[in-house]
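Student: let's see this in three dimensions:
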Amino acid sequence: MNTFAADDAAVGALRSAFHGEVIGPDDESYEHHRRVWNGSIDRKPGLIARCADPTDVVNAVRFGRENSLLTAVRSGGHSFPGLSVCDDGLVIDLRPMDGIRVDPENRTVRAQAGVLLGELDQVTQQFGLAVPAGIVTHTGLAGLTLGGGIGWIMRKYGLTIDQLISVRMVTADGDTVTASAEENPDMFWGVRGGGGNFGIVTDFEFHLNPLGPQVMAGTVYWPVEQAVPVLRFYRDWIAGCPDELMTIVALRRAPATPAVPAELAGQRLIGIAGCYAGSVSEGQTALQALKSFGSPVLDFCAPKPYLEHQQSFDPSFRPGRWYYVRSCDVAELTDDVIDIIAEYGRRILSPITSLALWQLGGAVARVGEDETAFNGRGAGHSFNINGNSETAEGFDHEREWARDFWTALKPYHTSVYVNFLMEEGESRIEQAYGPEKYRRLKTLKRTYDPTNFFRLNQNVRPG
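Tutor: Just a heads-up that it's a prediction; the model follows:
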């Protein structure tokens, strides 16, 4: 039964003031716009406010508050637990706000909150520049940034938040404020890792960094039966690698695509993906040991446009599939951790279940731990354990695989990346930030959102 709290007169007033679209359940586009990336999430909001500009965001926030509506905020809609949509309440959809403006002389870019990573890359790469941001191009820039932002060039240029200059945002009171190192610095500290707890960011300004357009990048694969020697080699190989090199370990079944020989399709593989944020010739030298280790069955590591490499994981995370994730950071790849990885690689059943094991360090670790709300800069690796299926069929099995894998690693857990959390409760959110930062975030929340209006997120309740 629909329990949407706002009456027709209030909705009509919102529509008349709105520059974008206000979509209800009876509108033709409702079914399309209520859907999010994770197909396992099936929620039906009472109203979707698709904002055309910051004024729309202000009006939508005030409408939500005045009508006591449960309110979700959506940029790209990539939240694993589906926190960008809700039942019966209001969705403030920022996706139409997709403006991007590059200042090549000062190496800065302004991007609105509805921008996707691929859109940002397409514009900035025209100038041979980039913001460190993610590995799947249809991810929303806003959610990725507010949680920290890990990606292919972070070991050279830091997290996405480490290149953030300022934000414009709408608070829970419907006011518009700027946060930067000079203006509202407490808020600026909080939005760099604290998620959407303090307001809706409508505009971001970033430093840009030289990159590409060609990079040395791609994945080398071996049979999963060779996972232990591959991972031991990998551990030793990255111990002295330059900041320009970023790597991700992947466990998966080989997809049935034209690039994969038919006899390999469906086989369980372990891969090492790399991206060198420097010259192609230096990258070829840095990645040669990886390409020549053992007897790889697939080698996609070669010079290519950065834009092409950024899209390489897109087919593995198509919208509409059923996604479940468990995550943790670990300090190092001990022999025991390697054995666990190998064991669960052999157990992969679904063709789209996978592990992405991120290498951290480099520039990420050189930012002071107290400078931003993001926690875990000193971690060695971050596990993103994906138990996925095409539909509901088999989903329970894949979730159990992910949970069991995560549990087996529990003795080695340190921190956890907040953007990789499901709805796991307050204790896990506190673990994502650590006790001291969590207390500071709660104080900040009390200042900017004392009624916890923005609570559909990895929620830090007012303290």
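Student: rest of the way, CA atoms for contacts and neighbours
Tutor: Noted.
Student: for the strand or helix carrying E205, name the packing helices and strands.
Tutor: In this structure, E205 sits in strand 200-207 according to DSSP states H and E. Contacts defined by 3 or more CA pairs under 8 Å, 6 or more residues apart in numbering; DSSP states H and E place strand 200-207 against helix 54-66, strand 108-112, strand 164-170.
Student: buried stuff in the longest one?
Tutor: Of the residues in helix 54-66, 54-65 count as buried by neighbour count, 16 or more other CA atoms under 10 Å.
Student: now the second one
Tutor: Residues of strand 108-112 classed as buried under the neighbour-count rule (16+ other CA under 10 Å) are 108-112.
Student: helix or strand right after it?
Tutor: That would be, after strand 108-112 and using DSSP H and E, helix 117-124.
Student: buried set for that following helix?
Tutor: Applying a neighbour-count criterion of 16+ other CA under 10 Å, the buried positions in helix 117-124 are 117-121, 123-124.
Student: alongside the first, I'd like the structure of this one:
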Amino acid sequence: MPRHAGRITPAAIKAKLPDGTSPHDLRHHYASVLLAAGESVVSGYLRELTEKAIQTLLRFIPDMPSTASGVGLQQMHGVASRVAPSSTAFPHRAEQYDFLILSQWPDAADSQRNIEWTRALFDAMQPHLEDAVYVNNLGDEGAGRVRAAYGVNYPRLAAVKKTYDPDNLFRANQNIAPLTDLPGGEHDR
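Tutor: Now for the predicted structure:
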């Protein structure tokens, strides 16, 4: 049993503890982590698993530079896809796949090759992906991607944030900023 088991551990420390999916001896580009400053992410929603999307995956996966890496397609269907988008904060309630590239490797000398492969696969998959992302797959990607994660619900969530956290105290992780009033009676969106 790990030393930390059974104790209350602050979230910041807990996030750094090893687990089976993210060993500390590997370099990672997980989910939507930025591959380089200013670049976009490696996660998104695939509405349909088309022949072209499958062919794109089959073209890249055999050349995956690290055996520790992987490509995931988590299917959303059934009841989860039948909930109205405005019923919860999570709006992406359609029959679809959460597509993510988990790129990890042990040797720093292989970083460029792994990052380039990951970026190339994600770029090649762009025509097949929605302009949306699962919030738990986001890295530090900026307000635009946070808005994409909450979609049509973002303005409503920003209004709730203005009511209950107007000073934006709870702003870590993927922040929804409080709705602010702009000159002329308009609101930011």
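Student: what's the TM-score for these two chains?
Tutor: Here the TM-score for the pair of chains, by TM-score structural alignment, normalised by the length of structure 2, is 0.75; 162 aligned residues with a CA RMSD of 2.6 Å.
Student: which part of structure 2 lines up with the strand holding E205 of structure 1?
Tutor: Per TM-score structural alignment, strand 200-207 of structure 1 has no counterpart in structure 2.
Student: the inter-axis angle of that strand versus helix 54-66?
Tutor: Relative orientation of strand 200-207 of structure 1 versus helix 54-66 (axes from the mean of the first three to the mean of the last three CA atoms, to 10 degrees): 140 degrees.
Student: okay, angle between strand 200-207 of structure 1 and strand 108-112 too, please.
Tutor: Going by the same axes, to 10 degrees, strand 200-207 of structure 1 makes 160 degrees with strand 108-112.
Student: okay, which residue is most central for structure 2?
Tutor: N137 (2.1 Å; CA atoms, centre = their mean).
Student: that one -> structure 1?
Tutor: By TM-score structural alignment, N137 of structure 2 lines up with F420.
Student: residues contacting the closest residue to that match other than its chain neighbours?
Tutor: In this structure, F420 of structure 1 finds its nearest non-sequential neighbour in S327, 6.0 Å apart by CA to CA, 6 or more residues apart in numbering. By CA atoms under 8 Å, 6 or more residues apart in numbering, the contact list for S327 of structure 1 reads 382-385, 406, 416-417, 420-421.
Student: map S327 of structure 1 onto structure 2.
Tutor: Taking TM-score structural alignment, the alignment pairs S327 of structure 1 with S43 from structure 2.
Student: relative to D110 of structure 2, how far out is its match?
Tutor: S43 of structure 2 sits 22 Å away from D110 of structure 2 when distances are taken as CA to CA, to the nearest Å.
Student: how many residues are close by the equivalent of S389 of structure 1 over in structure 2?
Tutor: S389 of structure 1 maps onto W105 in structure 2, with residues paired by TM-score structural alignment. For W105 of structure 2, the count of nearby residues is 19 (other CA atoms under 10 Å).
Student: mean deviation of the helix or strand where P155 of structure 2 lies from structure 1?
Tutor: According to DSSP H and E, P155 of structure 2 maps onto helix 154-164. When structure 1 is overlaid, helix 154-164 of structure 2 sits 1.4 Å from its aligned residues on average, using mean CA distance after the TM-score superposition for structure 1.
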